[in-house]
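>>> Predicted model and sequence follow; I will ask about them next.
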Amino acid sequence: MTAIPNLGAILSPGADPDRTVLWDYAAGDPPRAWSAGELDGLASGLARGLLKRGLKRGDSIAVLAANRTEFVALYFGAMRAGIVVVPVNWKLAAETVALIVEDAEAKLIFVDEDRARLAPAGVPRILFGSADWEALPDPGAFEPITPEPDEPAQILYTSGSTGRPKGVPLSHRGQHWMVQVVSKGDNSQHRLIVAAPMYHMNALFNLKFAFLNRAQVILQPVFTAESYVKAIVDHQATWLTCVPTMMAMVANHLGDGPRPAEFDGVTRLFMGSSPYSQALVDRVRALFPNARITNGYGTTEAGAAVYGPHPDGIPTPDEALGYPIPEGETRLVARDGSVVDGVGEGILQMRNPATMRGYRHMPEKTAAALRDGGWYHSGDVVRRDENGFHYFVGREDDMFVCGGENIWPAEVERLLESHPAISQAVVVPVPDDVKQKLPVAFVTLREGESLSEEAVKQWTIERGPAYQHPRHVFFVPAIPLAGTNKIDRNGLTRQAAELAAARNSSRT
């Protein structure tokens, strides 16, 4: 039986330990450059230090911090020792953070100065940069443990925006498969920016991808459009990964001014975690004319290796998720549970080595998410076209009924964003006594543009079903994001109900 690779060993000095593998902007600007040997040595020292402190294989540690080299080294070092890493979303309330730390049974919490206040009492903590942190590494070589088939390497928690966060244990075997299966060809020449938070699959996946492929990482503590653009220019980045909102913010930041010449060097651009419109693709393509733009679909529960290019070389349409990769399994399921064959629409289910075995301490949630035979029920409604490409339609729980008609917010958002003056749009429902629910839109405009609410409504009425048009349009300077840099739909839904109620009462 082939030994299961340790996920922490993906970070390796290789044949050239002096090569730069990471630039850390948490250390300031200019950033601190780290060689492969330095980073590997720190990771091994931390593996030894954690065991010397009394932690053992199978124990878990929580990390409550913005992106920084110490977080990266701790992440890979702990996994080498068989210690389970639990990156915690620091945008959650302290009470929710405490629930996560308790559920994960974390023996130790690592924090940075800005987020230390969120750490629950009663669990030992170490502050990055403190004397305790400096004393933790035990320098020396370390032989990574050989994981068992389903041994967890990390536990990621869902956002918890609609209830108690769900812990998703993810194995060494599954996560290594996920990174390896998408590593095609020689990628060592690439320079990737990691600006998504390290409590999110996006950032962790890209770190592992970069180190496995001997590429270089430009690590930013948090995302801002200004710092992101500067990093692309200063490091001549070639590979970008982001959520669509991040790229919309970059486009808005640059406005109508000239784009930096260094943008021509970007050859790969992945936008994922939420749907995007053709209008945004056109804006991004104008900024990065030499980049191959890919829709990076993935879930915490079933990984990020789901779609790829068409096996017959058919070009992937801009708004398609891609074509299912042969190494994994996908199927579309109708609401009655039957499998949808050929052209059609259904809820995406996935099964592959990266699929979780269940939520932590939540058997009922697990039973609802994992269907017969270990298929993960994503809740994402997907359409398959005649060439086998998949397209995101909407979340199963985002769809709402207006006067007997089904409304998918993503469809209305794409229509709104086709307007030349609109940068970004989010559609949410508000209660209505007659129609049950009505669509309401939050809209941001491109720099220098102006638009009336009536013009927005008319645009949708003329180009789509009348029942889809937003009954209220609220113009905002920016779309708020939740903890994972995804759109905060729950917060906007609450805000829409308040604003619509206030507007309606003022009319009576």
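Received the coordinates, thanks.
>>> drop to CA atoms for contacts and neighbour counts, all remaining ones
OK.
>>> Can you report how many residues neighbour the residue nearest to residue 22 when sequence neighbours are not counted?
Nearest residue to residue 22, sequence neighbours excluded (Cα to Cα, 6 or more residues apart in numbering): residue 217, at 4.6 Å. Using other Cα atoms under 10 Å, residue 217 has 26 other residues around it.
>>> who does the longest helix belonging to the chain touch, helix- and strand-wise?
Longest helix of the chain, by residue count under DSSP state H: helix 489-507. Helix 489-507 is packed against strand 422-432, with contacts defined by 3 or more Cα pairs under 8 Å, 6 or more residues apart in numbering; DSSP states H and E.
>>> Okay, strands next: where are they in the stretch 1-150 of the chain?
20-24, 32-35, 60-64, 84-87, 106-111, 125-127 (DSSP state E, counting those that start in this stretch).
>>> right, and the ones you listed - which one's nearest residue 498?
strand 60-64 (33.1 Å; Cα to Cα).
>>> ok, back up a step: and the contacts of the longest helix of the chain?
Contacts of helix 489-507 from elsewhere in the structure, counted by Cα atoms under 8 Å, 6 or more residues apart in numbering, are 161, 162, 426, 428, 429, 430, 431, 440, 472, 480.
>>> For burial, what's the neighbour tally of the fourth one?
Neighbour count for residue 428, taken as other Cα under 10 Å: 28.
>>> can I assume it is in contact with residue 439?
Yes. Using Cα atoms under 8 Å, residue 428 is in contact with residue 439, at 5.8 Å.
>>> so what's residue 67 up against?
26, 195, 197, 198, 219, 220, 221, 222.
>>> Just confirm the fourth one contacts residue 86, I think it does.
No. Contact criterion Cα under 8 Å: residue 198 and residue 86 do not qualify, at 10.3 Å.
>>> What separation do you get for residue 455 and residue 464?
To residue 464, residue 455 is 14 Å away according to Cα to Cα, to the nearest Å.
>>> and the residue nearest the centre of the chain, how far is that from residue 271?
Nearest to the mean C-alpha position of the chain, by Cα atoms, centre = their mean, lies residue 202 at 4.1 Å. Distance, residue 202 to residue 271, using Cα to Cα: 10 Å.
>>> Mutual contacts of those two, please.
241, 242.
>>> ok, now how distant is residue 396 from residue 271?
According to Cα to Cα, residue 396 and residue 271 sit 21 Å apart.
>>> same question but for residue 179, I mixed them up
Separation of residue 179 from residue 271 (Cα to Cα) stands at 17 Å.
>>> and if you look at residue 470?
From residue 470 to residue 271 the distance is 26 Å (Cα to Cα).
>>> Pick out whichever of those two has more residues nearby.
In this view residue 470 and residue 271 are compared by other Cα under 10 Å, and residue 470 has more residues nearby, 24 against 21.
>>> List the buried residues of the longest helix of the chain.
489, 492, 493, 496, 497, 500 (16 or more other Cα atoms under 10 Å).
>>> I'd like those residues as JSON lines, with distance to residue 415 appended.
Converted to JSON lines, these look like this (distance: Cα to Cα, whole Å):
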{"residue": "489", "distance to residue 415": "18"}
{"residue": "492", "distance to residue 415": "19"}
{"residue": "493", "distance to residue 415": "20"}
{"residue": "496", "distance to residue 415": "20"}
{"residue": "497", "distance to residue 415": "22"}
{"residue": "500", "distance to residue 415": "22"}
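>>> ok, and here's another one to check against it:
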Amino acid sequence: MRNQGLGSWPVRRARGTPDKTALIHRGRTRTYRELCGRIHALANGLQERGVGRGDRIAYLGPNHPALLETLFAAGTLGAVFVPLNTRLAEAELTFTLHDCGAGVLVYDRRHTETARSLRERVPDLLLIATTEEDAPREDVESLISAASNDFRDEPVAAEETALVLYTSGTTGRPKGARVSHRNAVWNALNVLVDVDMSSTEVTLLNAPLFHSAALGMTCLPTLLKGGTVVLEERFDVETTFDLIERFRVTLAFGVPTMFDALSRSPRWPEADLSSLRFLLCGGAPVPPELIRRYSARGLPLMQGYGMTEASPGVLLQSAAESAERIGCAGKPAFFSDVRLERIDGTTPSVDEPGEILVAGPNVVDGYWQRPEESANAFTADGWFRSGDLATVDEDGVHRIVGRIKDMFVSGGENVYPAEIESVLHEHPAVVEAAVVGVPDPVWGEVGRAAVVVGAESPVETGQLAEFLAGRLGGYKVPKRIDLVDELPRGATGKVDKQAIRRADG
């Protein structure tokens, strides 16, 4: 085939396992043969409307077969897929569409009002709904029904851009990471090797696919291997238990809060989870107590570390070591390389923090239309600068200690918030915790913690301070601890530490 990218996957899968179930959504199944036919029909329909090589196709909506069909149809045409975060404000979505130059927006009908408003701000935008609406409009089903599903083999090179995935923009305007077909393929290969996935995998996807973790660490590897993806539009505790039992789910991905909610449910002790082989947990540091909770049920909660710019896998803790090395992010992905660097460019000693630098075929070459920022993101010898700090032990196992910008200096000592947060999570009453450095007239900076505690486990801030004092050096114990109902979060779901710094009082 001339197409060497993601667009070739549907054909390759359909010829290998045509009758295997590829997708399950709302109880409806689609085989790889059916999925391939729909993707090619959609690609032909899009081409008839002027979409071609290099054009950007945005998607706004929850997990749905149309998301994956649009992604692979874009890859079939040599176009670029741009998934949009549904939690963004309209102004942020407008910025993203202008920044990537999207000509098409495929949207879920629940976002109809937003889509129409966006077209007023981006006048040349072609709107295509995922399903038929009351008013006659272009929709994916109509395109697929009207177009031919004849096989097409556009020449697409592995180095061409497959997706533009926008970062959270915590340090300014969001930047679109250029994920090439090569990046996506090699990341999927890393997952297949390190997680040891099989063609019989049944993967539950109820974390949003507009994030690189759900897409790159579970969805694409499952489809590459020929497994089955169970698509769920949102996370719900009861539904998750039902789906695991009904479809005998073997693999699931989630952020710590999702796994925590499952383990706190009344159904947790009796739920049939015997089919589960792998549970991948990422997006935030995984509390040690959560790992112990799952280990007690014989479930390996595999944690790791990644970033959008690495498509996204960088480090992964194996299932066998997940309970033994609690709090660690693991070793580099099979085809990736990681090294640590001090601020002066030298290599830190064992267990000394340094910035994570990563290189490999899964690492992007830069940001969409951001040449200066792209250049600044890499070292002179081509390693991507993560901005994150980690230590590595004598066995090559890494432990994340925080962001460079989050580290603060108290009385001349470096303090890493991730270390304090990890210890706070060991307290049985603590559900979530975040620590920041704030100015202090005596020490320069001191810690400030925002903590969410369980309703069933009331605790005083003084008790939490005593708990920390027994486990950490005095300069690391936050001078102030606030009990809050929830941690402030940005549009991507990450904790907004600037909001904690700005909190009154």
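Received it, and whenever you're ready, just let me know what you need. Values in this document were obtained by computation on a predicted structure and should not be read as measured data.
>>> circling back to that earlier point, translate the residue nearest to residue 22 of the first structure into the numbering of the second structure.
Residue correspondence to the second structure (TM-score structural alignment): residue 217 of the first structure is matched to residue 229.
>>> about what we covered before: mind checking which of the strands of the stretch 1-150 of the first structure is nearest residue 257 of the first structure?
Residue 257 of the first structure lies closest, by Cα to Cα, to one member of the strands of the stretch 1-150 of the first structure: strand 20-24, at 28.1 Å.
>>> For the closest one, name the packing helices and strands.
Counting by 3+ Cα pairs under 8 Å, 6+ apart, strand 20-24 of the first structure packs on strand 32-35, strand 216-219.
>>> what packs against the first one?
When you say that, I think you mean strand 32-35 of the first structure. When contacts are defined as 3+ Cα pairs under 8 Å, 6+ apart, strand 32-35 of the first structure packs onto strand 20-24.
>>> how far apart are the strand it packs on and its match in the second structure?
Following superposition, strand 20-24 of the first structure is found to deviate from the second structure by 1.7 Å on average (mean Cα distance after the TM-score superposition for the first structure).
>>> who touches that strand?
Taking Cα under 8 Å, 6+ apart as the rule, strand 20-24 of the first structure contacts 31-36, 68-69, 211, 214-220.
>>> Need the buried ones from the residues you listed selected in ChimeraX.
Only the buried entries of the contacts of strand 20-24 of the first structure go into this ChimeraX selection, using 16+ other Cα under 10 Å:
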select :31,33,34,35,36,68,69,211,214,215,216,217,218,219,220
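>>> Tell me the one of the contacts of strand 20-24 of the first structure nearest residue 351 of the first structure?
Of all those, residue 351 of the first structure sits closest to residue 211, with 25.8 Å by Cα to Cα.
>>> Now that closest one: which helix or strand?
Per DSSP states H and E: residue 211 of the first structure is located in helix 201-212.
>>> name the helices or strands packed onto that helix?
On a contact count with 3+ Cα pairs under 8 Å, 6+ apart, helix 201-212 of the first structure meets helix 172-181, strand 191-194, strand 216-219.
>>> Against the second structure, what's the mean shift for the first one, could you check?
Spelled out, that is helix 172-181 of the first structure. Per aligned residue, helix 172-181 of the first structure averages 1.5 Å (mean Cα distance after the TM-score superposition for the first structure).
>>> Which residue numbers in the second structure does that helix align to?
Using TM-score structural alignment, helix 172-181 of the first structure lines up with residues 181-190 of the second structure.
>>> go on, the second one?
Residues 202-205 of the second structure are where strand 191-194 of the first structure aligns, with TM-score structural alignment as the criterion.
>>> Give me the contacts around the matching stretch.
The contact list for stretch 202-205 of the second structure, computed with Cα under 8 Å, 6+ apart, reads 63, 214, 218-219, 222, 227-232, 243-244, 247-253.
>>> Now for the closest residue in space to residue 141 of the second structure that isn't next to it in sequence, how many residues are close by?
Leaving out its chain neighbours, the residue that sits closest to residue 141 of the second structure by Cα to Cα, 6+ apart is residue 131, at 6.1 Å. Look at residue 131 of the second structure: counted by other Cα under 10 Å, it has 17 neighbours.
>>> if we can go back for a sec, for the match of residue 217 of the first structure, what are its contacts?
So residue 229 of the second structure contacts 22, 23, 24, 202, 203, 204, 205, 219, 222, 223 (Cα under 8 Å, 6+ apart).
>>> now residue 340 of the first structure
Contacts of residue 340 of the first structure (Cα under 8 Å, 6+ apart): 331, 332, 333, 334, 346.
>>> Among the residues you listed, which are located in strands?
331, 332, 333, 346 (DSSP state E).
>>> What about the residues you listed, which one has the most neighbours?
Neighbour max across these (other Cα under 10 Å) = residue 332, 25 neighbours.
>>> Trace that residue over to the second structure, please.
Aligning on TM-score structural alignment places residue 332 of the first structure opposite residue 340 in the second structure.
>>> Output the helices and strands packed on strand 20-24 of the first structure as a markdown table; include the columns distance to residue 17 of the first structure.
Compiled in a markdown table, those are given as follows (distance: least, Cα to Cα, whole Å):
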| stretch | distance to residue 17 of the first structure |
| --- | --- |
| strand 32-35 | 7 |
| strand 216-219 | 13 |
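>>> Measure how buried the aligned residue in the second structure for residue 229 of the first structure is and give me the count.
Using TM-score structural alignment, the equivalent of residue 229 of the first structure in the second structure is residue 241. If you count neighbours by other Cα under 10 Å, residue 241 of the second structure ends up with 18.
>>> for residue 241 of the second structure, helix, strand, or coil?
Here residue 241 of the second structure is helix, with the state taken from DSSP: H, G, I helix; E, B strand; the rest coil.
>>> Quick check: it vs residue 232 of the second structure, distance?
12 Å.
>>> Need the three-state assignment for residue 458 of the second structure.
Here residue 458 of the second structure is recorded as coil under three-state DSSP.
>>> The most far-flung residue of the second structure relative to its centre: what's its closest spatial neighbour, skipping adjacent residues?
In the second structure, counting by Cα atoms, centre = their mean, residue 442 sits farthest out from the average C-alpha position, at 39.9 Å. In this structure, residue 442 of the second structure finds its nearest non-sequential neighbour in residue 411, 8.0 Å apart by Cα to Cα, 6+ apart.
>>> List the contacts of the one you found.
Contacts of residue 411 of the second structure by Cα under 8 Å, 6+ apart are 442, 443, 444, 445, 475.
>>> what do you get for residue 73 of the second structure?
Counting by Cα under 8 Å, 6+ apart, residue 73 of the second structure has contacts 7, 39, 40, 42, 43.
>>> Counterpart of the first one over in the first structure?
Right, the one you point to is residue 7 of the second structure. Under the alignment (TM-score structural alignment), residue 7 of the second structure pairs with residue 8 in the first structure.
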